[in-house]
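Q: My questions concern the predicted model and sequence given below.
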Amino acid sequence: MRQLMWFRSDLRVQDNTALTASMQAGPTIAVFLLSPAQWHAHHDAPCKVDFWLRNLAMLQRELKQLNVPLLIRHAPLWSDAPDVVADLCREHDIASVQVNAEYGVNEARRDEAVAARLAALSITMQSHLDQLLFQPGSILTRSGKYFQAFSQFRKVCYQRLNTAPPATLGLPPAQLALDIPSDSIPERVSGFAPPDVHLQAPWPAGEAEAGERLERFATERLDDYNRDRDLPAKPGTSQISAYLAAGVLSPRQCLHAALRSNRGEFETGSPGAVTWINELLWREFYKHILVGYPQVSRHKAFRSATEVLPWRHDPQALAAWQQGRTGFPLIDAAMRQMLATGWMHNRLRMVVAMFLSKNLLIDWREGERFFMQHLIDGDLAANNGGWQWSASTGTDAVPWFRIFNPVTQSRRFDPDGRFIRYWLPELATLDNRSIHEPTSAGDLFGTADYPPPIVDLAESRRRALEAFKNLSSIGTPT
């Protein structure tokens, strides 16, 4: 009985749950749906779409080795998917469609609609756990609710991991060749201009590249991760987030790489390995939040009381933040890094998010949207979770009265100004003290190419604290 493997955010052949199940069940055909209108609605970045198309081309090569043809179909909006998938199933006499589950509200509605359309044709749709280590709904409080605090969620995850860590699946054996040609993979889709080659270069496509990055990180930098991860001038992070977001790597592969490096330990041994496993669990946590509290998929605040915060409408300040022209070097260097590379250091994502939502008191959703429009690793759960954490509107959020000082953060995490000098060459001649706060150099600061600060930090802090104090409560979802 013929199977259809519907690829989405799982662009790999190794350790792919649905692909393995599909090829075990019968002769398999694969499909990927191009949905540019939906991607626009989700604010997906052109560099992200380009990265996915490049990985799709590499996936097609890997599938060819398994004798699995990869077809390309157009479903501009996900509401078009039921008819497109149903027509494909009729065309190729498909008995069952295999997918790996996705967790946003729009993704869930799409899959429900496709499953209903197929059921009317007596075709089954099988959904598999693949993006996550644990099935949403299996990690719950004693009262049967989704956790709202990461520390409690992590504790249960550790218990499960110590009992039975999820195994990887490896590569399915090749099937007999089918007389069905694969479709060509487009190099671009309408509305998404290809990025500059200088942005593509740091992100080569394919499972081989992703696996090599993971292995290099696990063997060369993982032990120092807890010390180096907050230093943007050092290569202390894994640089695999884009591959995880596209599903070119699985979280199981990442977990096992860390375990191999740490002699099978989750909570002891290398502090770097333990810290990185915690980051994998943060990713897990935010995906579970999508399911347990679906309002966050609709860009609503997790803590409903914060919806009445008096966010400021300040287009000029927002534009200065977006362009890296705030007058605060660490903020501006971080934004320029994202604009140039499609990626931003994780510590800096928190710093710039808190600057926008607290010091500028601009709605966190403006920042969430702008990040998605530019990040090659844009992921709804992680991006929303991080923004709401920084803005003190989300689950397990930073206390509303804690506001990062961007100058202090700069001196602490880029003490020699190496990161700032790289991205802000107009400040390169400043000494290691002045580079964090150029106006402190007085008359010695002679360049006209860098703007003065757009906000007074002390005054903006008082304004933010007053705005949050005026809330009757920082409540949690009902």
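A: Everything's here; your move.

Q: Please count neighbours and contacts with C-alpha atoms only from this point.
A: Will do.

Q: what are the ranges of the strands in the stretch 101-250 of the chain?
A: Under the criterion DSSP state E, counting those that start in this stretch, the stretch 101-250 of the chain contains strands at 124-128.

Q: ranges for the helices of it?
A: 105-119, 150-163, 197-200, 207-216, 225-228, 241-245 (DSSP state H, counting those that start in this stretch).

Q: mind listing what's buried in the longest one?
A: If I follow you right, that is helix 105-119. 105-106, 110-111, 113-115, 117-118 (16 or more other C-alpha atoms under 10 Å).

Q: again, but for the third one
A: If you call a residue buried by 16+ other C-alpha under 10 Å, then helix 197-200 has these buried ones: 199-200.

Q: and if you look at stretch 275-290?
A: 275-278, 280-290.

Q: quick check: longest helix of this structure.
A: Criterion DSSP state H: the longest helix present in the chain is helix 271-292.

Q: Touching that helix from outside, list them.
A: Outside helix 271-292, the residues that touch it by C-alpha atoms under 8 Å, 6 or more residues apart in numbering are 103-105, 132-134, 136-137, 145-148, 150, 153-154, 157, 222-227, 251, 255, 258-259, 261-262, 266-268, 296-297, 381-382, 385.

Q: okay, now the one to match up with it:
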Amino acid sequence: MPPLQLIWFRQDLRIHDHAALWHARQAGPCIALVILSPAQWQLHNDATIKIDFYLRQLKALQQQLLLLNIPLIIEHIDYWHNVSPSLLIWLNKLNIQNVHANIEYGDNEHHRDQLISEYLTQHKKTLFLYHDRSIFQVGSILSKSQQPYKVFGAFKKTVYEQLNICLPQCFPSVDSQHQLQLNCTLPNKIPTLTELGFNDIAPEQQALWPITEGYAWKKLDDFIQHDVLDYDQTRDFPAAQGSSQLSPYLNIGILSVRQCLHALFSSSHGQFHLRHHGQQIWLDELLWREFYQHILFHYPQISKGKSFKPELQQLKWRDAESDLIAWQHGHTGIPIVDAGMRQLLATGWMHNRVRMISAMFLSKNLLIDWRLGEQWFMQHLIDGDLAANNGGWQWCASTGVDAVPYFRIFNPMTQSQRFDPHGHYIRQWLPELKHLDNKTIHMPYQYQPDMQLNYPKPIVDLKQSRLRAIEHFRLHVN
């Protein structure tokens, strides 16, 4: 019988198209491992709703592994620097030589794996790591001068060329293995949120985000069959339900990005052929996610609170706690911003267009440090991803790679009028304004300053704060 292998699941809670699982099964029968690290999650500002989503999917994964006769070890190790000794204990107890896992791209994750690999090597064990989370291995998409791309358009052009040569293939499904006879009992209890030190998530919030690979596949297929055709027309309208809302499933690995690509090109028989603009725009959204992952790999300092643009690292921000709290809880008096922030608190998700509007309002109109916004989003987003969240925030704050110029500042009111013209999105999340007409709802007090509403007046003048931000940035950039 081939030697036992250990497959370590991380942010990849699925059994299909799974690089590490496939390689582990080729080497022999497997035992699976999941390490729960709540203290580490808190250090990374992971949202409670995201952790709940992870634990619920972990239950589904446990059942899938059971059907494959793959036992699952569930370990609770608060901090990653304590993983190595515990891991070695299991390897010795089960007489396992090799550990297989998919690469994670954060700087802390890289440092963890480096230490574990060195530790296991000292004890004549091996950690095998596989590229799985992005379309192309991070670090592999380079310019002709072998430099990382800092402009999305050039990065996308090269990726298009690579995809035209060959779409990355999904890994085959693994077969069920013979039932293992083990000499010890494996801990496999999945703790509750409260047992891990977090507050419970309301059932109505959980119901917004069903789990299982089967559900994610159906959601992906429904989007490709019915919505992607009009994606370029509907994606920016928050009331239209035009986005795929697949980001939570990609983020914890219920879906792989390869599966998304193959679904997107299924009508082209797996060939890279863009049939319509909606298809291209959704592909480009996947590539923005890819771009930020590659940026994080090349410039890990951005995960440590550093601006991508070093000249803006020392930019002075306003110390305005009351304005920050108003923004966090949707009480700024700017309806489209407040609607987005309340959607975030209620659902753990926010429409992407509204994310940009809200982020730019905080970093430009309020001149509040983008890092505070980045942290708040991570603490509440079910799809909170370090690379994408940091990339988006630094784009809006004009401190990041390929970021919007500092003098380009969204006007929340005109954005609202353009992308929520009938006020449906605002009415959904700000019921106190639902009686207003389609013109007034976007900026109530501008049209009727003496209007009596159970809604705050704007905490900042949009025109004056825009001019203030442009002048403030200009002094630091020039």
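A: That came in fine, so what should we check first? None of these values were measured; they are calculated from a predicted model.

Q: care to give me the TM-score?
A: Superposed pair, TM-score by TM-score structural alignment, normalised by the length of the first structure: 0.97. Supporting alignment: 472 aligned residues with a C-alpha RMSD of 1.3 Å.

Q: and the longest helix of the first structure, which stretch of the second structure?
A: Using TM-score structural alignment, helix 271-292 of the first structure corresponds to residues 277-298 of the second structure.

Q: mean deviation of that stretch from the first structure?
A: Its match in the first structure and stretch 277-298 of the second structure itself, once the structures are fitted together, sit a mean 0.6 Å apart by mean C-alpha distance after the TM-score superposition for the first structure.

Q: what separates that stretch from the chain centre, distance-wise?
A: Taking C-alpha atoms, centre = their mean, to the nearest Å, one finds the center of stretch 277-298 of the second structure at 12 Å from the center of the full chain.

Q: again with stretch 15-32 of the first structure
A: The chain centroid and the centroid of stretch 15-32 of the first structure are separated by 25 Å under C-alpha atoms, centre = their mean.

Q: buried stuff in it?
A: In stretch 15-32 of the first structure, counting by 16+ other C-alpha under 10 Å, buried: 15-23, 26-32.

Q: Quick one: the helices of the stretch 101-250 of the first structure as JSON lines, columns for distance to Leu63 of the first structure too.
A: Formatted as JSON lines, the helices of the stretch 101-250 of the first structure follow (distance: least, C-alpha to C-alpha, whole Å):
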{"stretch": "helix 105-119", "distance to Leu63 of the first structure": "24"}
{"stretch": "helix 150-163", "distance to Leu63 of the first structure": "31"}
{"stretch": "helix 197-200", "distance to Leu63 of the first structure": "23"}
{"stretch": "helix 207-216", "distance to Leu63 of the first structure": "12"}
{"stretch": "helix 225-228", "distance to Leu63 of the first structure": "35"}
{"stretch": "helix 241-245", "distance to Leu63 of the first structure": "18"}
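
Q: right, so of the ones you listed, which gets closest to Asn432 of the first structure?
A: Evaluated with C-alpha to C-alpha, the helices of the stretch 101-250 of the first structure place helix 225-228 nearest to Asn432 of the first structure, the distance being 19.8 Å.

Q: Pull the number of nearby residues for the residue lying closest to Leu182 of the second structure once chain neighbours are set aside.
A: Nearest residue to Leu182 of the second structure, sequence neighbours excluded (C-alpha to C-alpha, 6 or more residues apart in numbering): Leu94, at 7.6 Å. Using other C-alpha atoms under 10 Å, Leu94 of the second structure has 16 other residues around it.

Q: Leu94 of the second structure pairs with which position in the first structure?
A: By TM-score structural alignment, Leu94 of the second structure lines up with His92.

Q: Quick check: the gap between its match and Asp183 of the first structure.
A: For His92 of the first structure, the distance to Asp183 of the first structure equals 15 Å [C-alpha to C-alpha, to the nearest Å].

Q: quick one: contacts for the residue nearest the centre of the first structure?
A: Nearest residue to the geometric centre of the first structure (C-alpha atoms, centre = their mean): Asp379, 3.2 Å. Neighbour list for Asp379 of the first structure: 245, 372 [criterion: C-alpha under 8 Å, 6+ apart].

Q: Matching it against the second structure, which residue comes up?
A: So Asp379 of the first structure corresponds to Asp385, using TM-score structural alignment.

Q: how close does its match get to Ala359 of the second structure?
A: Distance, Asp385 of the second structure to Ala359 of the second structure, using C-alpha to C-alpha: 16 Å.

Q: And for Gln301 of the second structure?
A: Separation of Gln301 of the second structure from Ala359 of the second structure (C-alpha to C-alpha): 21 Å.

Q: now do His298 of the second structure
A: Distance, His298 of the second structure to Ala359 of the second structure, using C-alpha to C-alpha: 24 Å.

Q: same question, Trp327 of the second structure
A: Computed as C-alpha to C-alpha, the Trp327 of the second structure to Ala359 of the second structure distance reads 10 Å.

Q: Then Leu94 of the second structure?
A: For Leu94 of the second structure, the distance to Ala359 of the second structure - C-alpha to C-alpha - is 50 Å.

Q: Glu62 of the first structure contacts Val13, correct?
A: Yes. Assessed by C-alpha atoms under 8 Å, Glu62 of the first structure is found in contact with Val13 at 6.9 Å.

Q: Comparing the two, which shows the higher neighbour count?
A: More neighbours surround Val13 than the other of Glu62 of the first structure and Val13, with 23 against 17 (other C-alpha under 10 Å).

Q: Can you name the residues that contact the more buried one?
A: Neighbouring residues of Val13 of the first structure by C-alpha under 8 Å, 6+ apart: 19, 59, 62-63, 171-172.

Q: With Pro412 of the second structure instead?
A: 334, 336-337, 357, 361.

Q: ok, of the buried residues of helix 105-119 of the first structure, which one's closest to Cys47 of the first structure?
A: Nearest to Cys47 of the first structure among those, counting by C-alpha to C-alpha, is Asn106 at 21.9 Å.

Q: Matching that closest one against the second structure, which residue comes up?
A: When the second structure is aligned by TM-score structural alignment, the residue opposite Asn106 of the first structure is Asn108.

Q: what's the answer for Gly247 of the first structure, then?
A: Aligned by TM-score structural alignment, Gly247 of the first structure pairs with Gly253 of the second structure.

Q: Quick check, that match in contact with Leu13.
A: Yes. Shown here, Gly253 of the second structure and Leu13 form a contact pair, counting by C-alpha under 8 Å, at 5.3 Å.

Q: between the two, which one's more packed in?
A: Taking other C-alpha under 10 Å, Gly253 of the second structure and Leu13 do not tie; Leu13 has more neighbours (27 against 23).

Q: quick check, the more buried one in a strand?
A: No. Read with DSSP: H, G, I helix; E, B strand; the rest coil, Leu13 of the second structure is coil and lies in no strand.

Q: so it touches Arg56, yeah?
A: No. With contacts counted by C-alpha under 8 Å, Leu13 of the second structure stays clear of Arg56, the gap being 10.4 Å.
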